[in-house]
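Participant: sequence unknown, structure follows:
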């Protein structure tokens, strides 16, 4: 397994890509409302990334993906393809943005509430956000990567929620997806990876209100919960430092 340890120059480039990614999510926030289509959200993000940031939307044409962002609504778990379907009052949506700037990637996603979601919707959004940060708080040089998944899994189970196993976080840098895989649950079968300063990867737990099982739709991208219960996900790009984690895609309302 080749895990790339980033140089100071590479880290600085990733900080820029991470900041731009966060800024796209900041920008799109006011557009997420009842009646907008996810196609329109995709168009706005694409134009902002290309024309304002002078950057590249990584998902576009990645292994054939047809759009510039992923939009996953309600029981869609991840990789939802933007379409002409309008958002309704009470929907929840994950918007996943990856920006390439000067050859390096920043990757982040956030949950948004449309109109007035019900109590269950707010609950799964809150729990998934807690899981993200519990995972981030484990990160520091010298610990096993498995401890991130263990901590996330313990919290989700304590809240009577389940964790999707089929999709995980990943190393990131010059490539969209690098080693290692970052599981959001504990697996004794996985190789033990010890975190080192300069490693960069995403943490992006997908948390379901119902059972963990998912299925892939015929479009070969959109993943949904088998029981059609709500799912929520947040994602950040993380740098391992000597003292802990640096969140490279931090939002303005977040504190490390």
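Facilitator: Done, it's in. Worth saying up front: this structure is predicted, and the values here are computed from it rather than measured.

Participant: all contacts plus neighbour counts: C-alpha atoms, from now on.
Facilitator: OK.

Participant: Give me the residues contacting stretch 236-249.
Facilitator: 14-15, 18-19, 21-22, 106-109, 136-141, 172, 195-204, 250, 256 (CA atoms under 8 Å, 6 or more residues apart in numbering).

Participant: Comparison target, given below:
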């Protein structure tokens, strides 16, 4: 794990701002009848047009990941592959995008409701985003991650939801995946760490309406809830400064997902 200095964090903020703009393009397209591959194509065009590199496309696996965005619908938790599938009213669509520019990475995800959600899905989105905001509020030098993770998990469980335990956040910098691993819950099996100034963390709560267990589909990428109930996913890239958390993947005035 490499701690970042002020100039490196400034470069990561540039990457994060560009990624926020990519998310705004995606968010404006979320409506019934739009295909997930159409969203992916527009985001890829924007990223490449700004001399940046999509981080997810070509990631190694049994099959290399084929797209710029991970777009996951309803029971799909993460790593959904964009396709000709059309969004319909009432869907949750989670869009995860990563990019690299000037040698530095940014990673961000947001779940959207398509043309109105039922009460359970709306609550799921709200609670998942609130879990991320809990982390942002409490991130500061010297704090133990376990304390924050326990608060996030408690908030989700108190709402009647479950926390995905098989997938976690991560450090980020010149590489998309760096140490430490950042779970959204905490147990004796988790490795704790104390937050330090200069860390940059991709914090990404993944919360399920039903059970916490997940499965991988035959495409080798798409991860779904075991009971096929809905899931939501929010993520920011966050730098740790002397004053606390600095969100890298927000708008120029600190705005987040205004179009959600």
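Facilitator: Happy to help now that I have it. Given the structure is predicted, the values throughout are model-derived calculations rather than measurements.

Participant: ok, back up a step: ok, of the contacts of stretch 236-249 of structure 1, which come out buried?
Facilitator: 14-15, 18-19, 21-22, 106-109, 136, 138-141, 172, 195-204, 250 (16 or more other CA atoms under 10 Å).

Participant: need the contact list for the residue nearest the centre of structure 1.
Facilitator: The residue at the geometric middle of structure 1, judged as the C-alpha nearest the mean C-alpha position with CA atoms, centre = their mean, is residue 235 (2.9 Å). When contacts are counted by CA under 8 Å, 6+ apart, residue 235 of structure 1 touches 107-110, 132, 202-205.

Participant: Map it across to structure 2 for me.
Facilitator: The criterion is TM-score structural alignment: under it, residue 235 of structure 1 has residue 235 as its aligned partner in structure 2.

Participant: so what's that match closest to, chain neighbours aside?
Facilitator: Distance criterion CA to CA, 6 or more residues apart in numbering; nearest residue to residue 235 of structure 2, sequence neighbours excluded, is residue 204 at 4.1 Å.

Participant: Kindly provide the distance from that neighbour to residue 212 of structure 2.
Facilitator: Going from residue 204 of structure 2 to residue 212 of structure 2 by CA to CA, to the nearest Å gives 15 Å.

Participant: what number of residues lie near the aligned partner of residue 70 of structure 1 in structure 2?
Facilitator: With TM-score structural alignment defining the correspondence, residue 70 of structure 1 maps onto residue 70 in structure 2. A count of neighbours around residue 70 of structure 2, defined by other CA atoms under 10 Å, yields 24.

Participant: cool, residue 176 of structure 2 as well?
Facilitator: Taking other CA under 10 Å as the criterion, the count of residues near residue 176 of structure 2 is 18.

Participant: what helix or strand does residue 154 of structure 1 sit in?
Facilitator: Per DSSP states H and E, residue 154 of structure 1 falls inside helix 146-158.

Participant: That helix against structure 2, how far on average?
Facilitator: Superposed on structure 2, helix 146-158 of structure 1 shows a mean distance of 1.0 Å to its aligned residues (mean CA distance after the TM-score superposition for structure 1).

Participant: Mind giving me the packing neighbours of that helix?
Facilitator: The helices and strands touching helix 146-158 of structure 1, judged by 3 or more CA pairs under 8 Å, 6 or more residues apart in numbering; DSSP states H and E, are helix 119-138, strand 162-163.

Participant: Save those as a markdown table, and put in distance to residue 97 of structure 1 too.
Facilitator: Compiled in a markdown table, those are given as follows (distance: least, CA to CA, whole Å):
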| stretch | distance to residue 97 of structure 1 |
| --- | --- |
| helix 119-138 | 16 |
| strand 162-163 | 22 |
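
Participant: one step back: please list the outside residues in contact with the helix or strand the match of residue 70 of structure 1 falls within.
Facilitator: Element membership for residue 70 of structure 2 (DSSP H and E) is strand 69-73. Contacts with strand 69-73 of structure 2, where a contact means CA under 8 Å, 6+ apart, come from 36, 40, 43-44, 56-57, 78-82, 91-98, 222.

Participant: Show me where the stretch 1-150 of structure 1 has its helices.
Facilitator: Defined through DSSP state H, counting those that start in this stretch, the helices belonging to the stretch 1-150 of structure 1, from first to last, are 8-28, 38-47, 119-138, 146-158.

Participant: Of the ones you listed, which is nearest residue 166 of structure 1?
Facilitator: helix 146-158 (13.4 Å; CA to CA).

Participant: chain center to that closest one: distance?
Facilitator: Its chain's C-alpha centre and that of helix 146-158 of structure 1 lie 17 Å apart, by CA atoms, centre = their mean, to the nearest Å.

Participant: And for stretch 22-37 of structure 1?
Facilitator: A distance of 16 Å separates the C-alpha centroid of stretch 22-37 of structure 1 from that of its chain, computed with CA atoms, centre = their mean.
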